[in-house]
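> What follows is a predicted protein model with its sequence.
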Amino acid sequence: MAVYVVGDFLRETRLRKGYTQEEVSYGICTPASLSRIENGAQKPGRLILEKLFERLGTENNLFNSFVSKEEMELYLEIQTLIRNVTDGDLQRIEEQIDIVDRLTKNTSELERQSLFWAKGELATQKYGNNGKAMEYLMKAIQITLPDFDGKNPLRNHLLTFDEITIINSIAVRHAENTSLLTAIQLDMWLKEYMENRVVDGRMKTAKYPMILYNLSCWFGSEHCHKEALDIANQGVDFCVKYGNLVAFPRLILNQGIASVELGQIDNAKKYLHQAVTIFETMKRMDTVEYITTWCRNEYQIEI
């Protein structure tokens, strides 16, 4: 039986996928450092190891990285910050930002990438300041992708999961500033990247459906309803296959909205009923009220 150490696995995976050391290490470490890691001459830290695996389209599920007490504390606090942002708990986001900010004062910029992303999300969620949010998001993404201008995809670059999250947030900010074509361009880049470069895993299951949801919304806003329906269908199929229940009802709702716009009323009623039922089960009665009122006022459809 072959026995792998982390350097062997990184090298063989990289070569099998046809990536250069420069592509995989870009913005994370130097190519020389990656070479030493692959040859067993350098032990990577937790974060660098994690990001290198992500650039290879997977998660670090096989290899443990021994870390200090301080590194573990920082890792746990960053994970808490990410959860708080996802939950939209503004008070906890602010409190956690202060904690992570303090813990990363003397670390590398790489350790602060999630912090800047969280500051950008807070600037939007609490203060509605998209300009400030974009400043933080660009500061975050350019730590590892210094060539990215916030608008034009870097299709030849490999991405980490954090980079995908940040670019998606940048796309959302563009959409909120009515730059829908830029938002669509960015999330289509992410959609194609995740389809072609990222293997099935926990992070893909979490992020990919939300990118499809955004795209189906934005195509609909641009009156490209067939494209919106096709992407919503794709998202629903993925959620069913991989069990993402967060994006699932939203994508079904978008199936209904696109079907209405295309004049497919019977299908629209089916999808809208399904979405309402799921939101009722989730006790999201505000959303149920919004959907039923919208259907009644805009299309004279009773749900």
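Right, received. Where do you want to start? Numbers count the residues shown, from 1 in each chain.
> switch to C-alpha atoms for all contacts and neighbour counts from now on
Fine.
> Just the helices from the stretch 1-150 of the chain, written as ranges.
Ranges of helices within the stretch 1-150 of the chain are 6-17, 21-25, 31-38, 46-55, 69-87, 90-103, 113-125, 130-141, based on DSSP state H, counting those that start in this stretch.
> And the second one, what does it pack against?
This means helix 21-25. Applying 3 or more Cα pairs under 8 Å, 6 or more residues apart in numbering; DSSP states H and E, we find helix 21-25 packed against helix 31-38, helix 46-55.
> thinking again about what came up before, any chance of the helices of the stretch 1-150 of the chain in CSV with distance to residue 193 as columns?
Below are these laid out as CSV (distance: least, Cα to Cα, whole Å):
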stretch, distance to residue 193
helix 6-17, 14
helix 21-25, 15
helix 31-38, 23
helix 46-55, 11
helix 69-87, 22
helix 90-103, 29
helix 113-125, 21
helix 130-141, 17
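> Can you tell me which of those helices is most buried?
Neighbour counts (mean count of other Cα atoms under 10 Å) averaged over each of the helices of the stretch 1-150 of the chain peak at helix 113-125, with a mean of 23.
> Contacts for that one next, please.
Contacts of helix 113-125 from elsewhere in the structure, counted by Cα atoms under 8 Å, 6 or more residues apart in numbering, are 78, 81-82, 85, 88, 90, 93-94, 97, 100-101, 129-130, 132-137, 139-141, 143, 162, 166, 169.
> Could you figure out how far it is turned away from helix 69-87?
30 degrees (axes from the mean of the first three to the mean of the last three Cα atoms, to 10 degrees).
> count of neighbours near residue 203?
Residue 203 is flanked by 15 other residues according to other Cα atoms under 10 Å.
> Return the set of buried residues in stretch 283-303.
288, 291, 292, 293, 295, 301, 303 (16 or more other Cα atoms under 10 Å).
> isn't the last one right up against residue 273?
It stands for residue 303. Yes - under the criterion of Cα atoms under 8 Å, residue 303 makes contact with residue 273 at 6.1 Å.
> Is it possible to get JSON lines of the helices and strands packed on helix 21-25 that adds distance to residue 258?
JSON lines is the format used below for the helices and strands packed on helix 21-25 (distance: least, Cα to Cα, whole Å):
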{"stretch": "helix 31-38", "distance to residue 258": "47"}
{"stretch": "helix 46-55", "distance to residue 258": "34"}
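> Okay, one more to line up with it:
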Amino acid sequence: MELEVGRKIRDLRKYYGMTQEELAEGICTQASISKIEKNDETYISAQILYLISQRLGVSIEYFFNDNEVLNISYVNEVCEQFSELIANKDYEEAYEMVKLEKNNPMFSTKRHLKKFLLWREALCINYLYGKKSEAIEMINEALLLSETTEKNYSLEDLNIMTSKAILLGELENWEESLNLYINILEHIKKIPFQKDRLTLINIYYNASRSAIKVNDYDQALLFCNKGILVCKQEKTFFLLGHLNYQKAECLINLNKQDKKMPLQFYKKALALFEGAEQEKYIDIVKEKINQLSPITK
């Protein structure tokens, strides 16, 4: 088992172009990293392995086979509850949990858990009280607690950055939001052990939206196409209607003479919105189709 762990640590370190000294900084000695990677270290403490995993931007489970992963602890369960509440937009209950766990030493004394709480608290105060600027400051504080280096980000770091990009959009700082999405997408393709492809679809959707807001329709179209491709690969309808709608918006702005191509994607978006019974968007798309249809007859 130690041999497999050492190999994975070495391979991931080299993947990020990280030296043994950079990986070891603040965790252990460079000599210890060398021994771990060569399987000369007879015992690796759970604490050191955890810190190494954080530095490399992966969960500790990355180093083990599924049947060797420890049972989910109280902390894991709480984090999963937070994620579920946020996903369901139940910010009131999530905020109550944040306030409770902030006093829990298991969260307040560990950087990665403190980072997680700051991120969740930022989302809660934004959507409950509209404190967007304060929420962004809180997210920046959370990112400062990251254990990764300048050469890599963890998937959680990128999710936190995505939350910041969304907030910047809500403040209509579209240029800054777009630049952040581009940075996120440059790094997300480097993330190993990534299972959550819906996160990638969400990023492409929001990135295309920011690009549209700054009239960069070529960039927006590229994001739409990539998002639609991931939807097809994953066989999911998640945000597919929105991506097709935004693709139509890009096409009509890139070539105002060609009405047939955007009409095709408006109709795809309409079918998806109708299938999902998303009444809010159905009327908007129907109006777009009505505007174009007479021209194409």
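Structure's in. What do you need? Nothing here was measured: the structure is a model prediction, and the numbers come from that model.
> from the buried residues of stretch 283-303 of the first structure, which two are the most distant?
With Cα to Cα as the measure, no two of those lie farther apart than 288 and 301, at 13.9 Å.
> Minimum distance to residue 221 of the first structure: which of the helices and strands packed on helix 21-25 of the first structure has it?
Nearest of those (Cα to Cα): helix 46-55, 32.6 Å.
> roughly how far out does the closest one sit from the chain middle?
With Cα atoms, centre = their mean, to the nearest Å as the basis, helix 46-55 of the first structure stands 16 Å off its chain's centre.
> Tell me the helices and strands packed up against that helix.
Short answer (3+ Cα pairs under 8 Å, 6+ apart): helix 46-55 of the first structure packs on helix 21-25.
> check the fit of the helix it packs on onto the second structure and give the mean distance.
Here the mean offset of helix 21-25 of the first structure against the second structure after fitting is 5.1 Å, by mean Cα distance after the TM-score superposition for the first structure.
> Span of stretch 233-253 of the first structure from start to end?
End-to-end distance for stretch 233-253 of the first structure, by Cα to Cα, to the nearest Å: 11 Å.
> got the contact list for that stretch?
205-206, 209-210, 212-213, 216, 232, 255, 271-272, 274-275, 278-279.
> Helices - which of these land there?
205-206, 209-210, 212-213, 216, 232, 255, 271-272, 274-275, 278-279 (DSSP state H).
> Residue 65 of the first structure: which of the helices and strands packed on helix 21-25 of the first structure is closest?
helix 46-55 (5.6 Å).
> Now go through the buried residues of stretch 283-303 of the first structure and say which are in helices.
Using DSSP H, these in helices are 288, 291, 292, 293, 295.
> looking at it, the first one is touching residue 273, isn't it?
The reference is to residue 288 of the first structure. No - with contact defined as Cα under 8 Å, residue 288 of the first structure does not reach residue 273; the gap is 10.0 Å.
> So which residue is smack in the middle of the second structure?
Note on the second structure: the residue nearest the mean C-alpha position is residue 159, at 3.0 Å, using Cα atoms, centre = their mean.
> so which helix or strand takes in it?
Taking DSSP states H and E as the definition, residue 159 of the second structure sits inside helix 155-170.
> Please name the nearest non-neighbouring residue to residue 93 of the second structure.
Leaving aside its sequence neighbours, residue 93 of the second structure sits nearest to residue 85 (Cα to Cα, 6 or more residues apart in numbering; 7.3 Å).
> Return the residues in contact with that neighbour.
So residue 85 of the second structure contacts 91, 93, 94 (Cα under 8 Å, 6+ apart).
> Can you give me the distance of it to residue 78 of the second structure?
11 Å.
> Next: residue 256 of the second structure.
For residue 256 of the second structure, the distance to residue 78 of the second structure - Cα to Cα - is 51 Å.
> What is the aligned counterpart of residue 134 of the first structure in the second structure?
Matched across to the second structure, residue 134 of the first structure falls on residue 136, judged by TM-score structural alignment.
> burial of the closest residue to that match other than its chain neighbours, as a residue count?
Distances taken as Cα to Cα, 6+ apart place residue 164 nearest to residue 136 of the second structure, at 6.1 Å, with adjacent residues excluded. Look at residue 164 of the second structure: counted by other Cα under 10 Å, it has 25 neighbours.
> if we can go back for a sec, nearest to residue 22 of the first structure, of the helices and strands packed on helix 21-25 of the first structure?
helix 31-38 (5.4 Å).
> returning to that earlier point: ok, residues contacting the helix holding residue 159 of the second structure?
By Cα under 8 Å, 6+ apart, helix 155-170 of the second structure touches 57-58, 119, 123, 132, 136, 139, 143, 146, 174, 176-178, 180-181, 184, 188, 191, 194, 199, 203, 206, 210.
> what do you get for stretch 194-202 of the second structure?
155, 159, 227, 228, 230, 231, 234, 238, 239.
> Now the helix or strand that the helix holding residue 159 of the second structure is followed by on the first structure. Mean distance?
Remark: after helix 155-170 of the second structure, the chain's next helix or strand is helix 174-188, criterion DSSP H and E. On superposition with the first structure, the mean distance recorded for helix 174-188 of the second structure (mean Cα distance after the TM-score superposition for the first structure) is 1.3 Å.
> Off-centre distance for helix 174-188 of the second structure?
11 Å.
> Could you identify the buried members of the contacts of stretch 194-202 of the second structure?
155, 159, 227, 228, 230, 231, 238, 239.
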